[in-house]
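Trainee: Next input, structure requested:
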Amino acid sequence: MDLTIALILLQDGILNGAIYALLGLALVLVFLVTRVIFIPQGEFVTFGALSLAFLANGKVPGTAYLLVLLGGLVLLVEAFSAWRSGQWRGLGRTALWALVLPLVLLWMSPWVAGPDVPLPVRVLFALALVIPMGPMIYRLVYQPVEQASVLVLLIISVAVHFALTGLGLIFFGAEGWRTPALLEGSIQIGPVQWTAQTFAVLALCAALIAALWLFFGRTLYGRALRATAVNRRGARLVGISTRMAGSLTFTLAAAIGALSGMLIAAITTIYYDTGFLIGLKGFVAAIFGGLVSYPIAAAGALFVGVLEAFSSFWASPFKEAIVFTLIIPVLLWRSFGSVQLDEED
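Mentor: Reported below is the predicted structural model:
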């Protein structure tokens, strides 16, 4: 290995590490607020990437139909809950975002998939198709069992992962897809050409992390999520709705996952089940931070990305095993400094 090859591998590692950092941050956020180890985070990556790929190739993405299906189920669940409690207030608002919005997006899909539509419009439309799935999944699956133990929530997450993977196969098929690059061209830095796509991904990741920092530090809803993450019982006592916090958290997780998929799909082929491995690598990064620290999770993600890149050069058949084996010493290291606490402490 010479310096040129090392720099090329470093470029790939930093690029992948930035994506894993976003997914690791999403996993930490979901766990802190809802105590859910959100294994299906990778499915949002897949849905975002494949939705954009379908639109770019003149096809209506399956997520347009899946969103209508999930929205209809959410409306039925809310209507049944309102009938049991006799509280019909708020059902109209639920109908607007859970059914009317998906139907409008489905109606617009053929136009967005048509020719001469700018790529940024397609990106925003694909995000609009995927992001509402986050709060819908939370309402259908996790909200009814929000007081369950972490183990039960983990088992449910595994079931949701398999369900979404199966739906991905139905709506997108087994064929792999790629999305157009956000930026074309390359920049020569030393002996290596860095693609403009790499800088676009790094810039967007940095901007998103900065936006999340501002959201949690400067906005009312961000502070409510932080309070819920610190102490769920205390947050309820001061009037913060943990259900609202959970729904907002899943919305952010869906947005981060969908955007991550669109960023990475320009440099690698995405299949209906690709998101699982990408999400697991984000989970390894989150484990570096003990599922509680954002900065350590981000640093761990960059380390995972660089390790994966160099492993693909030295031992390509075993690169996945090397990355996932890394979780064992990390867990041992985390266990030495851990303190057993109750969930509400």
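Trainee: Please count neighbours and contacts with C-alpha atoms only from this point.
Mentor: Will do.
Trainee: so what's the residue found closest to residue 201 once you drop the neighbours it is linked to in the chain up against?
Mentor: Excluding its sequence neighbours, the residue lying closest to residue 201 (C-alpha to C-alpha, 6 or more residues apart in numbering) is residue 263, at 6.1 Å. For residue 263, the contacting residues are 19, 49, 182, 201, taking C-alpha atoms under 8 Å, 6 or more residues apart in numbering as the criterion.
Trainee: Closest one of the residues you listed to residue 340?
Mentor: For residue 340, the closest of the contacts of residue 263 turns out to be residue 19, at 31.6 Å, with distances computed as C-alpha to C-alpha.
Trainee: Around that closest one, how many other residues sit close by?
Mentor: Applying other C-alpha atoms under 10 Å, we find 28 other residues in the vicinity of residue 19.
Trainee: From residue 182, how far off is the closest residue to it other than its chain neighbours?
Mentor: In this structure, residue 19 finds its nearest non-sequential neighbour in residue 260, 5.9 Å apart by C-alpha to C-alpha, 6+ apart. Distance, residue 260 to residue 182, using C-alpha to C-alpha, to the nearest Å: 13 Å.
Trainee: So if I had to pick from the two, which one is more boxed in?
Mentor: When neighbours are counted by other C-alpha under 10 Å, residue 260 and residue 182 differ, and residue 260 comes out ahead with 27 against 16.
Trainee: what comes up buried for whichever helix or strand the more buried one is part of?
Mentor: Taking DSSP states H and E as the criterion, residue 260 maps to helix 242-264. With burial defined by 16 or more other C-alpha atoms under 10 Å, the residues of helix 242-264 counted as buried are 242-243, 245-264.
Trainee: C-terminal to it, what's the next element?
Mentor: Next in sequence after helix 242-264, counting helices and strands by DSSP H and E, comes helix 274-288.
Trainee: Run through who's touching the helix or strand following that next one.
Mentor: The helix or strand immediately downstream of helix 274-288 is helix 294-314, counting by DSSP H and E. The list of residues contacting helix 294-314 from outside it, by C-alpha under 8 Å, 6+ apart, reads 9-10, 12-18, 20-22, 24-25, 28, 281-282, 284-289, 291, 318-320, 322-323.
Trainee: Would you do the same for the sequence below? I want to compare the two.
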Amino acid sequence: MDFSIASILALDGVTNGAVYALLALATVLLFTITRVIFIPQGEFVAFGALTLAMLQAGQVPGTVWFLLILAVLSAGSEFIAVLRHGRGMARALSAAAGILAYPVAISAVVWWAAPQQFPLMVQALLTLALVTPFGGLIYRLCYESLADASVLVLLIVSVGVHFALTGLGLYFFGAEGFRNPSFWDERFALGPVTLSGQMVIVFLVSNALIVMLWLFFERSLWGKALRATAVNRLGARLMGISSTTAGRLSFTLAAFIGALSGLLIGPTTTIFYDSGFLIGLKGFVGAVFAGLHSYPLALVGATLVGLLESFGSFWASAFKEVIVFSSILPVLLWRSLRDPHQEEH
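Mentor: Predicted coordinates:
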């Protein structure tokens, strides 16, 4: 391996690592705030890429129907919950209508816009607007009533949600894979390395989102509320911060990050209905490097995952996934020796 090949592999690894870093941040965000190890994070990636592909083809994406189904189920659940608390029919109808309003509105807009063949950037914005609400709705249906359950129970629920979303992805999108057009077709020569416009987009968007997340957590009231919930759930409740609202918001952010990652990675690889699992799992490996609690270490870990994947595919392409996923073993061993678990009596 000479310098030019190493440079190309390093660039490819850092590019993939930037996407994995976003997914690692989402994983850390969800675990610190809700204690959920959200295995289906990659499904948001696939839904984002495939929704854009359907819009490119001038078809109404299956995510429209899926969003409406989730909204109706969530509205029905909220309607029954309000009635059980004795708040009256009018209050129950208002709560259900509040849940249905945005999903119905954005579904109608996408239904109208799909055959119009709008520019790629407009379709990307519609995709984000359509996929982002999935996070909050999934939290309402699957996790909200189990907010105080053990981490193991929440993990089992995540496995079930993953299989459900994968099956629904096959139903709504089919088994065919799609590859989206690049957002920028320019190419730049940097010595032995050729930098594509899409790579530049990935770097710029990833770093911009990381900075925006930092500003959100440091400067906004909602971000500080999420940080407080992550540090001490009970203390946050005593200070008037709703852990339920924090959970919904964190899942909504995770869905947005996943959908955006799907838009970024869609032009670089063919995405199938089940492609999100491996992509999300690599983001999870990056989060494991950070102990599922440190955002800076998650960025470093995800970048390392991207580099391992890139150089592993060069040295032993048949075993690149094995190399990536085996890399967490020494990390887990080191953490177990550093912080040994003591059985509670």
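Trainee: Could you quantify their similarity as a TM-score?
Mentor: Laid over one another, the chains give 0.96 as their TM-score (TM-score structural alignment, normalised by the length of structure 1), with 343 aligned residues with a C-alpha RMSD of 1.7 Å.
Trainee: so of the contacts of residue 263 of structure 1, which ones are in strands?
Mentor: With DSSP state E as the criterion, strands contain none of the contacts of residue 263 of structure 1.
Trainee: which of those show up in structure 2 as well?
Mentor: Retained in structure 2 (both residues aligned by TM-score structural alignment, their matches' C-alpha atoms under 8 Å) from the contacts of residue 263 of structure 1: 19, 201.
Trainee: Report the mean deviation for the lengthiest helix in structure 2 after fitting onto structure 1.
Mentor: Longest helix of structure 2, by residue count under DSSP state H: helix 3-34. In the superposition with structure 1, the average deviation recorded for helix 3-34 of structure 2 is 0.7 Å (mean C-alpha distance after the TM-score superposition for structure 1).
Trainee: helices and strands around that helix, which ones?
Mentor: Counting contacts by 3 or more C-alpha pairs under 8 Å, 6 or more residues apart in numbering; DSSP states H and E, the secondary-structure elements packed against helix 3-34 of structure 2 are helix 41-56, strand 193-196, helix 197-219, helix 221-231, helix 243-265, helix 275-289, helix 295-315.
Trainee: Pull the contacting residues for residue 27 of structure 2.
Mentor: Contacts of residue 27 of structure 2 were listed using C-alpha under 8 Å, 6+ apart, and they are 37-38, 41, 254, 283-284, 287, 292.
Trainee: Map residue 119 of structure 2 onto structure 1.
Mentor: In structure 1, the residue matched to residue 119 of structure 2 (TM-score structural alignment) is residue 118.
Trainee: Does residue 223 of structure 1 touch residue 217 like I think?
Mentor: Yes. Taking C-alpha atoms under 8 Å as the definition, residue 223 of structure 1 is a contact partner of residue 217 at 6.5 Å.
Trainee: Just the helices from the stretch 51-200 of structure 1, written as ranges.
Mentor: Listed in chain order, the helices of the stretch 51-200 of structure 1 (DSSP state H, counting those that start in this stretch) span residues 62-85, 91-95, 101-112, 119-130, 133-137, 150-172, 196-218.
Trainee: Contacts for the fifth one, please.
Mentor: Contacts with helix 133-137 of structure 1, where a contact means C-alpha under 8 Å, 6+ apart, come from 67, 70-71, 74, 98, 246-248, 250-254.
Trainee: Can you tell me which of the residues you listed comes closest to residue 213 of structure 1?
Mentor: Out of the contacts of helix 133-137 of structure 1, the one with the shortest distance to residue 213 of structure 1 is residue 252. That distance is 12.8 Å, counting by C-alpha to C-alpha.
Trainee: What separation do you get for the residue lying closest to residue 182 of structure 2 once chain neighbours are set aside and residue 196 of structure 2?
Mentor: Spatial nearest neighbour of residue 182 of structure 2, excluding adjacent residues (C-alpha to C-alpha, 6+ apart): residue 267 at 5.1 Å. According to C-alpha to C-alpha, residue 267 of structure 2 and residue 196 of structure 2 sit 11 Å apart.
Trainee: Geometric centre of structure 1: which residue is closest?
Mentor: Residue closest to the mean C-alpha point of structure 1, counted by C-alpha atoms, centre = their mean, is residue 257 at 2.4 Å.
Trainee: Quick check, it in contact with residue 39.
Mentor: No. Counting by C-alpha under 8 Å, residue 257 of structure 1 sits too far from residue 39 to count as a contact (11.8 Å).
Trainee: Who are the contact partners of the aligned residue in structure 2 for residue 157 of structure 1?
Mentor: When the two structures are superposed using TM-score structural alignment, residue 157 of structure 1 falls opposite residue 158 in structure 2. Residue 158 of structure 2 makes contacts with 36-40, as judged by C-alpha under 8 Å, 6+ apart.
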